[in-house]
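# what follows is a predicted protein model with its sequence.
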Amino acid sequence: MPQSRRPEGTPAGGQVTQAQRHVGALRPASWPALTYEEHPWHITAEQAHRLGAVETRRLSRPYRAALPPQIADLDVMGALERSALEAAEDAAALTREFDAAMAALPVPMPAILLRSESASSSQIENLTANAHNIAAATIGADAKENSALVAANVAAMHEALAHLGPLDLPTILSIHRALLATSQPDAAGVLRGEQVWVGASDQSPHGAAFVAPHSSLVPALMGDLQRFIERRDMPPLVHAAIAHAQFETIHPFSDGNGRTGRVLVHSMLRTSVPITSSTVPVSAGLLGDTGSYVRALTDYRDGDPGRIVTSMSLAAHDAARYGRALAQRIVETRSGWVSSIDARSDSAAWRLADHLFSQPVVNAAHVCTALDVSDRGARNAITKLVEAGVLRKAVLGRRRNVVWQADAVLAAMDDFARAAARRR
């Protein structure tokens, strides 16, 4: 039976009235925990020969797969403690304030934060790459596997946030397709048809930390999740956190579940908070305590949805703090460029300078496309910024790709990543 070799998702008007109706409850209503069902497990003749008789008998026993409850019609607000609801409301207000503050800045913070969120989300899955390599991979100048995967995560974020319609199954499939189109094209945008699990051996799900639902259940569970996402009777952070936890429990894909699930959080917040411009890099907040994040998902599966709501809310607070610090540094960087760039404010050189905040490694071809200028115009703009000390020439890899990089921007993004990775 085929299986995932590295499943992800474990690092692995009326809203206020509804909240007020339940917030005073002394004891929350129950939330259904996972149950389990047994399925046969078959190993191949080649595996049996390699494993031996004892291990073959052990792995040939039935295994227990999760059987998640359907949540589309459950009483969410009644299942939460007052503290979780208050944390979610505070986080939503902070998210709105953060969005407004970032939109008022003279630098393209939305693009910077989106890339930072994608890098943090990938790092939760132990996919690490520095800002330089991610930026180089984005323009095809770096072939390192992790860099390409993180760059794909950026593309998936763009796919999600550019979508203006409902967050339905076709949209989720398109997000996943953007994430894995290059690295795993056969699995990209396709619901899994095999059993996946987290932890234990890749030989079988026996003894795994979490065995996802049998693949035959995935379409119905995703249909139920879509109905839950369509609800509008709970605070935004509550809605996004529980949808995320249910998505991770379903594990609908053979790989990329964790990264896709965190993209969904942003897509939901963008429409329900609402967020008009900036991405709060929630994954950066989760990255500081991935153990708590894992425990929150486990508690959700055990029948306690409050912890994932609180975990996601606290992560939004931490992410906003990191994001503001990054924004301050980026603004200071641009202010320093004003005195060094000898060009008109509407020149190609300045347009390129501002573009560097969202793409801090460029080559001449990329500049031509991004600024819609000729090759000569692109190289003139690059030369201006080299003379000003904004860009530095570099040669990458065996192919000797010539690029120019904005070291100040790259350093700011790497410092953001290091700060996010530290425990609270």
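Looks like it came in fine. Numbers count the residues shown, from 1 in each chain.

# for the rest of this, base every contact and every neighbour count on C-alpha atoms.
Fine.

# skipping adjacent residues, who's closest to V367 in space?
Leaving aside its chain neighbours, V367 sits nearest to A378 (5.6 Å; criterion: C-alpha to C-alpha, 6 or more residues apart in numbering).

# show me what contacts the one you found?
By C-alpha atoms under 8 Å, 6 or more residues apart in numbering, the contact set of A378 is A348, A364, A365, V367, C368, L371.

# got it, and T383?
T383 touches nothing, counting by C-alpha under 8 Å, 6+ apart.

# from A419, how far off is it?
Going from T383 to A419 by C-alpha to C-alpha, to the nearest Å gives 33 Å.

# the strands in the stretch 51-200 of the chain, which residues?
Taking DSSP state E, counting those that start in this stretch as the test, the strands found in the stretch 51-200 of the chain are 63-67, 197-198.

# counting neighbours, which bits of the first one end up buried?
Along strand 63-67, the positions that meet the burial threshold by neighbour count (16 or more other C-alpha atoms under 10 Å) are Y63, R64, A65, A66, L67.

# pretty sure the fourth one contacts A212?
Think A66. Yes - at 5.4 Å, A66 and A212 qualify as touching, with contact defined as C-alpha atoms under 8 Å.

# pull the number of nearby residues for the closest residue to R232 other than its chain neighbours.
Leaving aside its sequence neighbours, R232 sits nearest to Q15 (C-alpha to C-alpha, 6+ apart; 7.3 Å). By other C-alpha atoms under 10 Å, 12 other residues sit near Q15.

# alongside the first one, take a look at this:
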Amino acid sequence: MVGWEAHPWHRESDHGASRRQQLAARGPYEAAVPAAIAGAGVVVPNGLLAEAEDAVQEITRFDAEITAFAERRAATDGDDNTSELAPLASVLLRTESASSSEIEGVTAGARALALAAIDAKAGPNAQLVTANVAAMQRAVELADDISVEAILAAHRALHGSQAYAAPGQLRDLQVWIGSNALSPHTASFVPPHPSRVAAALDDLMVFVQRVDLPVLVQVALAHAQFETIHPFNDGNGRTGRTLVHAMLRHSGVTRTLTVPVSAGLLTDTTGYFRALTDYREGYIETIIRQFVNASFRAISNGRELVDDLERVYGAWSEQLTSRRGSAARRLLPHLLSQPAVTVAHVEAVTGVALSAAQRAIEQLEAAGIVTRTNENRRNRVWIAPDVIEALDAFAERVGRRG
């Protein structure tokens, strides 16, 4: 349970507010004081513990299934299986990042995300989700050394040059939660005063390194504590969910994938935010159950996505008449994770000459695998509609709309 402490409030009156609102924003306000959890005892009912362990086993099994998928494709095509594994890992990373962003109200469809990834015309939401992909990847890369510095690096990747968010820097201002609150006085939750943030994060990092707790229980509690600390001006939710995946990778539960846990949370955002409130009131079971249920939902949905992509890939292999080892055939795995391409992009990812890249796209277009999105010869983009359809179906199953 968080404690509370009073702090003076010094800010000029907002003349765009009513007198009642201005009156409510005067005087001291109360900010949370997070409990120290580094060495805290954690008591969870046996039934919930068993469910959490079942969820971890299912995540590990799903991770292994993707490797098996890669091996099947390699056996069929006679290629190194890493060429197949990377695209599927990338697809799941992007779907997780999109779902994590959607929890914060940032929505972008599969087509927009694919275009943003090759710097084609895309809206601001797609660009934000693309930045979230980079942040998630950064967190996973640093999973061997989960630290405050690693979290700052993920936040920096998320917000880039957005000065208002102070990328990669702990906040030095008071923030609060509640979009209609003009001051912390009427907010739904007021995170700790900035003077407490650094010490609270250090305490959390000690908790993260513990090895005496069930993995998913530890992950759920660490995430809830991070959201309670709210260490950044902006991007706390998305950065906090990158910590989830860094911990899963660090513990060995996942080895190749970013399981779309946020997609599971997205199906019940009301329950997710209520669980964070319960955590701050001293009830930890709700957030643990949210993560258990989200994990099972994520795996079920992720398996369906992988099955869809496997069917797409199998159909492509039959449709394409190009010889094995050709640029067109080598491009097929890449299209699973990046279903929007240009000639220059194909040239870069396959390493072939410009003429060969053009010929590869022509062969893919003739086979009905890609279709052009515009007639502008200078900036022509091709889309793999079967992949877009599979990704949009995934989004529909978790309630996202783009």
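Received, thanks. Owing to the predicted nature of the structure, the values given are computational and were not obtained by experimental measurement.

# overlay them and tell me the TM-score.
Scored against TM-score structural alignment, normalised by the length of the second structure, the superposed chains reach a TM-score of 0.91; 385 aligned residues with a C-alpha RMSD of 1.9 Å.

# give me every residue that touches the residue nearest to R232 of the first structure.
Going by C-alpha under 8 Å, 6+ apart, Q15 of the first structure touches R232, D233, M234, P235.

# and the last one, what's its match in the second structure?
The equivalent of P235 of the first structure in the second structure is P214 (alignment by TM-score structural alignment).

# how close does that match sit to A199 of the second structure?
Distance of P214 of the second structure to A199 of the second structure, computed by C-alpha to C-alpha: 25 Å.

# neighbour count: those two, which is higher?
Using other C-alpha under 10 Å, the more surrounded residue of P214 of the second structure and A199 is P214, with 14 against 11.

# what residues are up against the aligned residue in the first structure for A327 of the second structure?
In the first structure, the residue paired with A327 of the second structure according to TM-score structural alignment is A348. Shown in contact with A348 of the first structure (C-alpha under 8 Å, 6+ apart): L371, G377, A378, A381.

# quick one: average offset of stretch 298-310 of the second structure versus the first structure, please.
Taken over the aligned residues, the distance from stretch 298-310 of the second structure to the first structure averages 0.5 Å (mean C-alpha distance after the TM-score superposition for the first structure).

# what sits against Q169 of the second structure?
Listed by C-alpha under 8 Å, 6+ apart, the contact set of Q169 of the second structure reads L152, R156, F232.

# neighbours of the residue opposite E396 of the second structure in the first structure once aligned, how many?
For E396 of the second structure, the aligned position in the first structure is occupied by R418, per TM-score structural alignment. When neighbours are defined as other C-alpha under 10 Å, R418 of the first structure has 12 of them.

# same question, G397 of the first structure
By other C-alpha under 10 Å, 11 other residues sit near G397 of the first structure.

# next: the one 5 residues further on.
Around V402 of the first structure there are 14 other residues, counting by other C-alpha under 10 Å.

# that one against A394, yeah?
Yes - here V402 of the first structure reaches A394: they are 5.9 Å apart, a contact under C-alpha under 8 Å.

# on that earlier part again, quick one: what's aligned to the residue nearest to V367 of the first structure in the second structure?
Under the alignment (TM-score structural alignment), A378 of the first structure maps onto A357 of the second structure.

# then T276 of the first structure?
Superposed on the second structure with TM-score structural alignment, T276 of the first structure falls opposite R255.

# without its sequence neighbours, what residue ends up closest to its match?
R249 (6.1 Å).

# the one you found is in contact with E141, isn't it?
No - when contacts are counted by C-alpha under 8 Å, R249 of the second structure is not listed as touching E141 (9.1 Å).

# who has more neighbours, the two?
Taking neighbours as other C-alpha under 10 Å, R249 of the second structure and E141 compare with R249 leading, 21 against 16.

# that's a helix at that one, yeah?
Yes - when classified by DSSP: H, G, I helix; E, B strand; the rest coil, R249 of the second structure is found to be part of a helix.

# how much space separates it from A120 of the second structure?
Remark: distance between R249 of the second structure and A120 of the second structure (C-alpha to C-alpha) = 32 Å.

# how is N374 of the second structure assigned, secondary-structure-wise?
State at N374 of the second structure, reduced to three classes by three-state DSSP: coil.

# and it, how many residues sit next to it?
Around N374 of the second structure there are 10 residues (other C-alpha under 10 Å).

# over to E65 of the second structure?
14.

# and it, what pairs with it in the first structure?
By TM-score structural alignment, E65 of the second structure lines up with A101.

# the match of A378 of the first structure sits in which helix or strand?
Taking DSSP states H and E as the definition, one finds A357 of the second structure inside helix 354-366.

# check the offset of that helix from the chain's centre.
For helix 354-366 of the second structure, the distance from its own C-alpha centre to the chain's C-alpha centre is 33 Å (C-alpha atoms, centre = their mean, to the nearest Å).

# with the first structure superposed, average distance for that helix?
Once fitted to the first structure, helix 354-366 of the second structure is off its aligned match by 1.4 Å on average (mean C-alpha distance after the TM-score superposition for the first structure).

# can you check stretch 241-248 of the second structure too?
Mean for stretch 241-248 of the second structure is 0.7 Å (mean C-alpha distance after the TM-score superposition for the first structure).

# top helix in the second structure by residue count?
Identified as the longest helix of the second structure according to DSSP state H is helix 285-319.

# which other helices and strands contact that helix?
helix 46-77, helix 215-229, helix 261-266, helix 269-280, helix 327-337, helix 385-397 (3 or more C-alpha pairs under 8 Å, 6 or more residues apart in numbering; DSSP states H and E).

# which residues are contacting the third one?
What it means is helix 261-266 of the second structure. By C-alpha under 8 Å, 6+ apart, helix 261-266 of the second structure touches 95-97, 99-100, 102-103, 241, 272, 290-291, 293-298, 398-399.

# and E389 of the second structure, how far from A395 of the second structure?
Taking C-alpha to C-alpha, one finds E389 of the second structure at 10 Å from A395 of the second structure.

# and for T269 of the second structure?
Using C-alpha to C-alpha, we find T269 of the second structure at a distance of 15 Å from A395 of the second structure.

# if you count surrounding residues, which of the two has more?
Legend: neighbour count by other C-alpha under 10 Å for T269 of the second structure and A395, higher for A395 (22 against 16).

# what separates the residue in the first structure sticking out farthest from the centre from Q203 of the first structure, distance-wise?
In the first structure, counting by C-alpha atoms, centre = their mean, A53 sits farthest out from the average C-alpha position, at 42.9 Å. According to C-alpha to C-alpha, A53 of the first structure stands 15 Å off from Q203 of the first structure.
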